[in-house]
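Novice: no sequence on this one, just coordinates:
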């Protein structure tokens, strides 16, 4: 089972990266965690994202397209980073996230979303 593990943005992450002793220690702990994920054969991809002030959105309305410049208002709805993992089930993904160092200086959340596989999109036999 593949899952997308989303590190939710915070006010701190939306300020951009500031190399303080605290953030450098956090980065070191996260690097160790990523090494553990790699050794376990779980990590497929992952990275941190720059603040939404450097982002764009493209809004679709029928054939129309419009570009919206960041920053975006609802910080708690934004993503600050992600991993793509291959795990046996959701319980394994939750167990790994519980081992993760806090990715932010203060309170934070990590969301785990299963990824559609081809068999999920095919008509079911007998249906």
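Specialist: Yep, it's here. The structure presented is a predicted model; accordingly, all values stated were derived computationally and were not measured.

Novice: contacts and neighbour counts: CA atoms only from here.
Specialist: Noted.

Novice: show me where the protein has its strands.
Specialist: 2-8, 43-48, 56-61, 64-69, 79-86, 110-114 (DSSP state E).

Novice: and the comparison structure, right after this:
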């Protein structure tokens, strides 16, 4: 069965500064438990704030490293999930359920892509 990577992007302008609510975390935990029991979830995690990250860029034969936060970013990658689904439609259905656990004031975008197998 194919594997899929869901890249979770969060609009920091709509995310609460204190982070996810306890209710959101509870709903998220329940959904992750359901996806895991269904044999779909392979790995998932949230990421630390972009201010704690670094960007490594290769351009023109030179490597540069930039410390976060990255001023030009409105949306940041907030986490990821790796699932194993029968097809893209199933991966998208699970992802739709994931975005719906967030309160209405959040703006969350997930990019779902099949992992290319060697």
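Specialist: Perfect, thanks for sending it. As the structure is a computational prediction, the values presented were derived from the model and not from experiment.

Novice: TM-score of the superposition?
Specialist: TM-score of the superposed chains, computed with TM-score structural alignment, normalised by the length of structure 2, equals 0.84; 114 aligned residues with a CA RMSD of 2.3 Å.

Novice: before we move on, back to that, dump the strands of structure 1 to TSV, plus distance to residue 18 of structure 1 and mean neighbour count.
Specialist: Converted to TSV, the strands of structure 1 look like this (distance: least, CA to CA, whole Å; neighbours: other CA atoms under 10 Å):
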stretch	distance to residue 18 of structure 1	mean neighbour count
strand 2-8	18	20
strand 43-48	14	14
strand 56-61	22	11
strand 64-69	23	10
strand 79-86	14	20
strand 110-114	21	16
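
Novice: put together a markdown table for the ones you listed, with distance to residue 36 of structure 1 on each row.
Specialist: Putting the strands of structure 1 into a markdown table (distance: least, CA to CA, whole Å) gives the following:
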| stretch | distance to residue 36 of structure 1 |
| --- | --- |
| strand 2-8 | 16 |
| strand 43-48 | 9 |
| strand 56-61 | 33 |
| strand 64-69 | 37 |
| strand 79-86 | 12 |
| strand 110-114 | 18 |
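
Novice: residue 19 of structure 1 is nearest to which of those?
Specialist: strand 43-48 (14.5 Å; CA to CA).
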